[in-house]
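Asks: the sequence isn't on hand, but the structure is:
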């Protein structure tokens, strides 16, 4: 896309009793409207990068498609912000129960007002998890994510999500919306036929119920975060067989669910 991820902005900063004019860097946001089989389906407000991955991941997360093969054609028109999608098939219940939605970049009730209905039909317990990691690997993966988060370092205005194996990053995606960052990861995996049962999600924000559900839909059994989980997220993690690790910082962490997948080096 030609749209920039960040822009310079004049600001007046107050420090130590003085105000001075400086140039700061801020993130941008961009609305993308999904036209699904000739009907307007949803508008996503996102960071202007990896839009096709976002659309694919969003449709899969919402249960509209089951795999990338379900998409017959996807065309993104940057000038109008429209993603034109034609599918070979569509899950019938989505036609009956979805209506046009405007999905903001915030992480509150704007999305939660409808996603539980869909999740009850699309999310299943994560199975066949083929990975365990050490405590030290948890710290190493978090460090790798933070080192790769250039836009966050410049602006402080985006969420970061990475898909990893036990030792390295496979794909890194950022967005102003935490749900968008995860949908981009999901879309990348579907496009590139990436196996997820042996992968880990490392995330910059708190583990909310929505984040946990998306991790389960992606098919990853371990999620690491430098922030806190919510009570509902932990209940869902127990039900969906997901290991959750939070407050991963300063050489300490909390393991909240399925601790058997995290081991102390030399004591697996």
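Replies: Cool, the structure landed. Quick caveat, the model's predicted, so the values are computed rather than measured.

Asks: only C-alpha atoms from now on, for both contacts and neighbour counts.
Replies: OK.

Asks: A helix includes residue 234, no?
Replies: Yes. Judged by DSSP: H, G, I helix; E, B strand; the rest coil, residue 234 forms part of a helix.

Asks: and the helices in the stretch 101-250 of the chain?
Replies: Counting by DSSP state H, counting those that start in this stretch, the stretch 101-250 of the chain has helices at residues 109-122, 135-148, 150-155, 178-192, 209-218, 231-240.

Asks: list the buried residues in the shortest one.
Replies: For helix 150-155, burial by neighbour count (16 or more other Cα atoms under 10 Å) applies to 151-152.

Asks: which other helices and strands does that helix contact?
Replies: strand 18-27 (3 or more Cα pairs under 8 Å, 6 or more residues apart in numbering; DSSP states H and E).

Asks: check the first one too.
Replies: Taking 3+ Cα pairs under 8 Å, 6+ apart as the contact definition, the neighbouring helices and strands of helix 109-122 are helix 209-218.

Asks: same question for the last one.
Replies: For helix 231-240, the elements it packs on are helix 209-218, strand 243-249, strand 252-257, judged by 3+ Cα pairs under 8 Å, 6+ apart.

Asks: go on, the fifth one?
Replies: In terms of contacts (3+ Cα pairs under 8 Å, 6+ apart), helix 209-218 is packed against helix 51-61, helix 109-122, helix 178-192, helix 231-240.

Asks: a markdown table please, covering the ones you listed and showing mean neighbour count and distance to residue 168.
Replies: Shown next, in a markdown table, are those (neighbours: other Cα atoms under 10 Å; distance: least, Cα to Cα, whole Å):
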| stretch | mean neighbour count | distance to residue 168 |
| --- | --- | --- |
| helix 51-61 | 24 | 21 |
| helix 109-122 | 13 | 29 |
| helix 178-192 | 24 | 15 |
| helix 231-240 | 17 | 24 |
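
Asks: looking at those helices, which is closest to residue 20?
Replies: Closest to residue 20 of the helices and strands packed on helix 209-218, according to Cα to Cα: helix 178-192, at 32.6 Å.

Asks: what lies in contact with the closest one?
Replies: Helix 178-192 is contacted by residues 46, 50-58, 60-61, 67-68, 107, 158-163, 171-175, 194-196, 205, 210-211, 214-215, 218 when judged by Cα atoms under 8 Å, 6 or more residues apart in numbering.

Asks: could you dump the helices of the stretch 101-250 of the chain to a markdown table with distance to residue 84?
Replies: Below are these laid out as a markdown table (distance: least, Cα to Cα, whole Å):
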| stretch | distance to residue 84 |
| --- | --- |
| helix 109-122 | 22 |
| helix 135-148 | 32 |
| helix 150-155 | 28 |
| helix 178-192 | 16 |
| helix 209-218 | 23 |
| helix 231-240 | 33 |
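
Asks: so which of those helices is nearest residue 97?
Replies: Taking Cα to Cα, helix 109-122 is the member of these nearest to residue 97, at 8.9 Å.

Asks: quick one, that closest one and helix 51-61 angle?
Replies: 60 degrees (axes from the mean of the first three to the mean of the last three Cα atoms, to 10 degrees).

Asks: quick one: helix 109-122 to chain centroid distance?
Replies: On the basis of Cα atoms, centre = their mean, to the nearest Å, helix 109-122 sits 16 Å off its chain's mean C-alpha point.

Asks: presented hereafter is structure B, for comparison with structure A:
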């Protein structure tokens, strides 16, 4: 099975465009970089499964992570072969089960709405992380961003063991970053259980479900979570941390995972 394709040069996933910038009371015509996007189609057993609007980087990880997140595969052992082509904007995946029946083809934008209904599962873990460690990791994540400083317009997520960033992914879609992390971990044999998830974008219920499937008991974002994400995190045992910027953060659920007494 093809495990990986080369990570493209940053300029291959951005485009240089001309704009008129207003600054200090004056207009200046200049060029800037903006994110590029492709419509990437995943084929399973020679049938089109889904088309995803995404950034053309780590497409092999995106493919495996998506299939796992949607329940198409339960492990990498379910995949007989995989071919990923950036030029053709497709992934050709053959399963060990050639009779697997696929649903109707869907097209997903940056929202990443699931083709399949994913049920949440409780995360049982003793993981605890200090607020200072979480804030330090968020700063480190910002330092490791490569595409965002060049073009903006993308999200970044990372998997951490509370001390180090293990896997980092960038994409125009928040959901795509988590699928890329999941896929890279599956292909490289990196456990996602008892890990901390860092996200630059908003935490929605769908994002939380992906983290729960990875069995990540702490999910952190620079932004606020949605109400449904908070309700799900409460039920699933996940510490949901938002507004993690500078030296501040807010814990919305299970504060005991950050050493905060609820008494």
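Replies: Looks like it arrived, so ask away. Owing to the predicted nature of the structure, the values given are computational and were not obtained by experimental measurement.

Asks: what's the TM-score for these two chains?
Replies: Comparison of the two superposed chains (TM-score structural alignment, normalised by the length of structure 2) gives a TM-score of 0.90, and 252 aligned residues with a Cα RMSD of 1.8 Å.

Asks: related to what we said a few turns ago, out of the helices of the stretch 101-250 of structure 1, which gets nearest to residue 14 of structure 1?
Replies: Comparing the helices of the stretch 101-250 of structure 1 by Cα to Cα, helix 150-155 comes nearest, at 17.7 Å.

Asks: what span of structure 2 lines up against that closest one?
Replies: Per the alignment by TM-score structural alignment, helix 150-155 of structure 1 matches residues 146-151 in structure 2.

Asks: what do we get in structure 2 for residue 45 of structure 1?
Replies: Per TM-score structural alignment, residue 45 of structure 1 is aligned with residue 53.

Asks: which SSE is that match in?
Replies: If you go by DSSP states H and E, residue 53 of structure 2 is part of strand 47-54.

Asks: give me the mean deviation of that strand from structure 1.
Replies: For strand 47-54 of structure 2, the mean distance to aligned residues of structure 1 following superposition is 0.8 Å (mean Cα distance after the TM-score superposition for structure 1).

Asks: now the residue mapped onto residue 220 of structure 1 from structure 2. Nearest residue, chain neighbours left out?
Replies: Residue correspondence, TM-score structural alignment: residue 220 of structure 1 in this structure matches residue 216 in structure 2. Nearest-residue entry for residue 216 of structure 2: residue 195, 5.0 Å, with adjacent residues in sequence omitted and distances by Cα to Cα, 6 or more residues apart in numbering.

Asks: distance check, the one you found against residue 139 of structure 2.
Replies: Per Cα to Cα, to the nearest Å, residue 195 of structure 2 is found 17 Å from residue 139 of structure 2.

Asks: settle it for me: which of these two has more neighbours?
Replies: residue 195 (22 against 15; other Cα atoms under 10 Å).

Asks: need the counterpart of the more buried one in structure 1.
Replies: Match for residue 195 of structure 2 (TM-score structural alignment): residue 199.

Asks: hang on, isn't that match packed against residue 131?
Replies: Yes. Counting by Cα atoms under 8 Å, residue 131 is a contact partner of residue 199 of structure 1 at 7.1 Å.

Asks: what do those two both touch?
Replies: Common contacts of residue 199 of structure 1 and residue 131, defined by Cα under 8 Å, 6+ apart, comprise residue 166.

Asks: what residue of structure 1 takes the place of residue 21 of structure 2?
Replies: Aligned counterpart of residue 21 of structure 2 in structure 1: residue 13 (TM-score structural alignment).

Asks: give me the three-state assignment for that match.
Replies: Applying three-state DSSP to residue 13 of structure 1 yields a three-state assignment of strand.

Asks: enumerate every residue touching it.
Replies: Residues near residue 13 of structure 1 by Cα under 8 Å, 6+ apart: 19-22.

Asks: let me see the contact set for residue 12 of structure 1.
Replies: Each residue near residue 12 of structure 1 by Cα under 8 Å, 6+ apart is listed here: 19-22.

Asks: can you redo the residues you listed as TSV with distance to residue 90 of structure 1 and neighbour count?
Replies: Listed next are these as TSV, based on distance: Cα to Cα, whole Å; neighbours: other Cα atoms under 10 Å:
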residue	distance to residue 90 of structure 1	neighbour count
19	56	11
20	56	9
21	53	10
22	51	10
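
Asks: tell me the one of these nearest residue 96 of structure 1?
Replies: residue 22 (52.0 Å).

Asks: how much space between that closest one and residue 223 of structure 1?
Replies: The value you get for residue 22 of structure 1 to residue 223 of structure 1, if Cα to Cα is used, is 38 Å.

Asks: next: residue 134 of structure 1.
Replies: Residue 134 of structure 1 is 13 Å from residue 223 of structure 1, where distance means Cα to Cα.

Asks: next: residue 65 of structure 1.
Replies: Residue 65 of structure 1 sits at a distance of 24 Å from residue 223 of structure 1 (criterion: Cα to Cα).

Asks: for residue 152 of structure 1, same thing?
Replies: Taking Cα to Cα, one finds residue 152 of structure 1 at 20 Å from residue 223 of structure 1.

Asks: related to what we said a few turns ago, out of residue 134 and residue 223 of structure 1, which sits in the busier spot?
Replies: Neighbours were counted for residue 134 of structure 1 and for residue 223 using other Cα under 10 Å; residue 223 has more, 23 against 17.

Asks: so what's that one closest to, chain neighbours aside?
Replies: That would be residue 201: by Cα to Cα, 6+ apart, it lies 4.7 Å from residue 223 of structure 1.

Asks: residues contacting that neighbour?
Replies: 161-164, 215, 220, 222-224.

Asks: ok, the aligned residue in structure 1 for residue 34 of structure 2 - contacts?
Replies: Using TM-score structural alignment, the partner of residue 34 of structure 2 in structure 1 is residue 26. By Cα under 8 Å, 6+ apart, the contact set of residue 26 of structure 1 is 6-9, 154-155, 157.

Asks: where does stretch 79-87 of structure 1 end up in structure 2?
Replies: Under TM-score structural alignment, stretch 79-87 of structure 1 corresponds to residues 87-95 of structure 2.

Asks: buried sites along the matching stretch?
Replies: Buried residues in stretch 87-95 of structure 2, defined by neighbour count with 16+ other Cα under 10 Å: 89-95.

Asks: go on, stretch 38-49 of structure 2?
Replies: Buried residues in stretch 38-49 of structure 2, counted by 16+ other Cα under 10 Å: 39-45, 47-49.

Asks: contact partners for the nearest residue to residue 161 of structure 2 once chain neighbours are set aside?
Replies: Of all residues not flanking residue 161 of structure 2 in the chain, residue 195 sits nearest, at 5.1 Å (Cα to Cα, 6+ apart). By Cα under 8 Å, 6+ apart, the contact set of residue 195 of structure 2 is 127, 159-162, 215-218.
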